[in-house]
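1. Predicted coordinates and the sequence they were generated for:
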Amino acid sequence: MKSLNILIVEGNIREDSEFFIKAAGASAADNLKNLILKLEPSTNTNIINPGHDDETADALNNMDKYNGIVFTGGAMRINDMTDVIKKHIKFASDCFEYKNKILAICWGLQVCSTAAGGKVNPGKNGAHIGIASDVIINNKGMSHFIYKDKKNIFTSPAFNFDEVSELPKNAILLSSDKVNNVMGIKFKAGNSEIIGLQYHPDYEYFQMLKLIAGRKERLFKNKNFSSENDYQNHISYIESENELLNFNDRTCEVRNWLNYLKN
């Protein structure tokens, strides 16, 4: 087939994007774009921000040209329900009216789940601070293309304080861990197929470490760490996992999704 055309939906407002660029080297959308181009160099990408009405209107008017849509991660929290967050949810809902194949990562999963009738709340068992350990793919997940060539139990970059607490109608759970029951799901909404991941195949651990460092004061204020020793032990753990992670293992889901778009 011809080169893929992918719409990338930025998950951050400008201020948060500036933090991501400073800490992780790229905005959430550009970071995802860079990964897609490593995996499929001929891909055409277009980045929009749902907070900008002109960009969403243009994307919806040209929706038939895209082979797939990616909703990226971001720093907002659904239950704050600001006007900007409402625009993110509305755009996802509008996308569902078209025959789209959607990959929704972290914040993107929470936005798409909410738009499809699910619920998002603060994680009952805590947060993923830079890493998700021992994510278990269930039987449904093992038979789904998104986890082709993925280890049945894996550890991944992740950063989230909230979780999908109630699945959208007819959603199928694909993976879980001890922090969030919903780590991977698939569901249909309107005319669209959505695959959601509550972790980051698009980020590396060194980026997560920089994001953690930039949020250190807030993490202590929110009591995500009980002491400096607790914090340093967590940093050391992520550094040790960084030695074990390779590109193909980390990015497996994005590669599988792009291959799916080509079929």
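-> Okay, I see it.

2. C-alpha only now, for contacts and for neighbours.
-> Fine.

3. what number of residues lie near Leu39?
-> Using other C-alpha atoms under 10 Å, the number of residues around Leu39 comes to 16.

4. Quick check: closest non-adjacent residue to it.
-> Distances taken as C-alpha to C-alpha, 6 or more residues apart in numbering place Arg255 nearest to Leu39, at 6.5 Å, with adjacent residues excluded.

5. repeat for Asp94
-> Leaving aside its sequence neighbours, Asp94 sits nearest to Leu60 (C-alpha to C-alpha, 6+ apart; 7.7 Å).

6. about what we covered before: can you tell me how far the residue nearest to Leu39 is from Asp149?
-> Separation of Arg255 from Asp149 (C-alpha to C-alpha, to the nearest Å): 10 Å.

7. Would you mind telling me which of those two has more residues around it?
-> Of the pair Arg255 and Asp149, Arg255 is the one with more neighbours under other C-alpha under 10 Å, namely 21 against 13.

8. where does the residue nearest to Leu39 land in three-state SS?
-> With DSSP: H, G, I helix; E, B strand; the rest coil as the basis, Arg255 sits in helix.

9. Could you measure from it over to Met81?
-> When Arg255 is compared with Met81 (using C-alpha to C-alpha), they lie 32 Å apart.

10. ok, now Ile69?
-> With distances defined as C-alpha to C-alpha, the gap from Ile69 to Met81 amounts to 23 Å.

11. Show me which of these two is the more surrounded one.
-> Residue environment comparison for Ile69 versus Met81 gives the larger neighbour count to Ile69, 22 against 12, counting by other C-alpha under 10 Å.

12. Give me the three-state assignment for the more buried one.
-> Following three-state DSSP, Ile69 is assigned to strand.

13. thinking it is in contact with Val9, fair?
-> Yes: taking C-alpha atoms under 8 Å as the contact criterion, Ile69 and Val9 are neighbours in contact, 7.4 Å apart.

14. Put this next to the first one:
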Amino acid sequence: MAPLRLLVVEGNVRAARERHRATYGLTPSESYAAVLRRFVPEAVCDVAFPADEGANLPDSAGLADYDGVVITGSALNVWKAEPESMRQVELAREVYRSGTPFFGSCWGLQVATVAAGGSVRANPRGREVAIARDIRLTEAGVAHPLYQGKAPVFASPCVHGDEVEALPAHAVVLAANAVSDVQAVDISHEGGTFWGIQYHPEFSLNELSVILRRYKPTLMSEGFFRDPAVLDRWLEDLEALVADSRRTDIAWRYGIGPDILDPAVRLREIENFVEHRVKAVRAARGRG
């Protein structure tokens, strides 16, 4: 049997993804591909760079050759309608038309929403950063295969300042919290189905702490911290917990539980996408 073929769509422009590689060791798309291989080690993961002008991108026929498509997060804002963003929206429309199982985190959810006719805005409630807390499944979410085996209320890594403003037709909200009314969604559009989440389960605490250290100026300017020394101690605590997950004193102090620290819990949505969409549709297409 041929291995699964997955396409990881990198949401960032070159400078942003190379900045992530310089601080973390991998680009966001490389990191996401590593997470996917956790569940299908033999998978072939190609990467697309639609933010790059002149990128060679597959059409719906080419996308149909893949078993799944995943969009990463991004530092872009889709509501600005910049060319780097709109190329990704057009690619998302092609993914819908291909019928290939489609998934995205944060930026991926926003791009897929706009591609299907919805809209995204800067969140008037402000940025949600570090940990999205008290994400609560809707009635539809409790029954949805994306959340099979997931607690009805949980926390997850996150970094986002934008949110879904208006849902497209044929969209079902699966989860929400006090910061974002759409923390997860199922969208059906032009023969395709997208499962998306506004948070970032693909971020380990290690990757998250690296990102947050880059966000120090933002965390100060937006009022999350008023004292740089307090911010530095918080980052040092997170890094100490990365180094030793048995530091229950740090985990307790910041309310960081198994839904962040245990990969089997944190990554459940991605695992469910692979099991209930990617593998199921592959079998229905007669590929395995």
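-> Thanks, I have the structure now. Because the structure is predicted, anything quoted here is derived from the model rather than measured.

15. packing partners for the top strand by length along the second structure?
-> When the second structure is scanned for its longest strand (criterion: DSSP state E), the result is strand 128-137. Judged by 3 or more C-alpha pairs under 8 Å, 6 or more residues apart in numbering; DSSP states H and E, the packing partners of strand 128-137 of the second structure are strand 153-160, strand 171-176.

16. Let's have these in TSV, adding distance to Ala16 of the second structure and mean neighbour count.
-> What follows is those, written out as TSV (distance: least, C-alpha to C-alpha, whole Å; neighbours: other C-alpha atoms under 10 Å):
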stretch	distance to Ala16 of the second structure	mean neighbour count
strand 153-160	15	22
strand 171-176	28	21
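
17. export those strands to a markdown table and tack on distance to Ser209 of the second structure?
-> Output for these, formatted as a markdown table (distance: least, C-alpha to C-alpha, whole Å):
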| stretch | distance to Ser209 of the second structure |
| --- | --- |
| strand 153-160 | 10 |
| strand 171-176 | 24 |
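
18. wait, which of these is closest to Trp195 of the second structure?
-> Closest approach to Trp195 of the second structure among these (C-alpha to C-alpha): strand 171-176, 9.4 Å.

19. Specify, as a residue range, where the closest one falls in the first structure.
-> For strand 171-176 of the second structure, the aligned range in the first structure is residues 171-176, judged by TM-score structural alignment.

20. Ile146 of the first structure: neighbouring residues, count only.
-> Ile146 of the first structure: 26 surrounding residues under other C-alpha under 10 Å.

21. Who are the packing partners of the one helix or strand the residue nearest to Asp94 of the first structure maps to?
-> In this structure, Leu60 of the first structure is located in helix 53-61 according to DSSP states H and E. Using 3+ C-alpha pairs under 8 Å, 6+ apart as the contact test, the elements touching helix 53-61 of the first structure are strand 44-48, helix 83-96.

22. from what I can see Ala189 of the first structure touches Phe96, true?
-> Yes: taking contact to mean C-alpha under 8 Å, the distance of 5.8 Å between Ala189 of the first structure and Phe96 places them in contact.

23. residue ranges of the helices in the first structure, please?
-> Counting by DSSP state H, the first structure forms helices over residues 14-24, 28-39, 53-61, 83-96, 107-115, 139-142, 205-214, 216-221, 228-242, 247-250, 252-262, given from the N-terminal end onward.

24. and of those, who's closest to Ala75 of the first structure?
-> Proximity of the helices of the first structure to Ala75 of the first structure was assessed by C-alpha to C-alpha; the nearest stretch is helix 14-24, lying at 6.6 Å.

25. what's the spacing between that closest one and its chain's center?
-> Averaging C-alpha positions (C-alpha atoms, centre = their mean, to the nearest Å) puts helix 14-24 of the first structure 16 Å from its chain's average.

26. quick one: it to helix 205-214, angle?
-> What separates the directions of helix 14-24 of the first structure and helix 205-214 is an angle of 120 degrees, with axes from the mean of the first three to the mean of the last three C-alpha atoms, to 10 degrees.

27. distance from helix 14-24 of the first structure to the second structure after superposition?
-> Between helix 14-24 of the first structure and the aligned residues of the second structure, the post-superposition mean distance stands at 1.5 Å (mean C-alpha distance after the TM-score superposition for the first structure).

28. ok, Asn191 of the first structure - how many residues close by?
-> Applying other C-alpha under 10 Å, we find 13 residues neighbouring Asn191 of the first structure.

29. My guess is it contacts Lys99. True?
-> Yes: assessed by C-alpha under 8 Å, Asn191 of the first structure is found in contact with Lys99 at 4.8 Å.

30. What is the linear distance spanned by stretch 218-234 of the first structure between its boundary residues?
-> Length of stretch 218-234 of the first structure, first residue to last, C-alpha to C-alpha: 16 Å.
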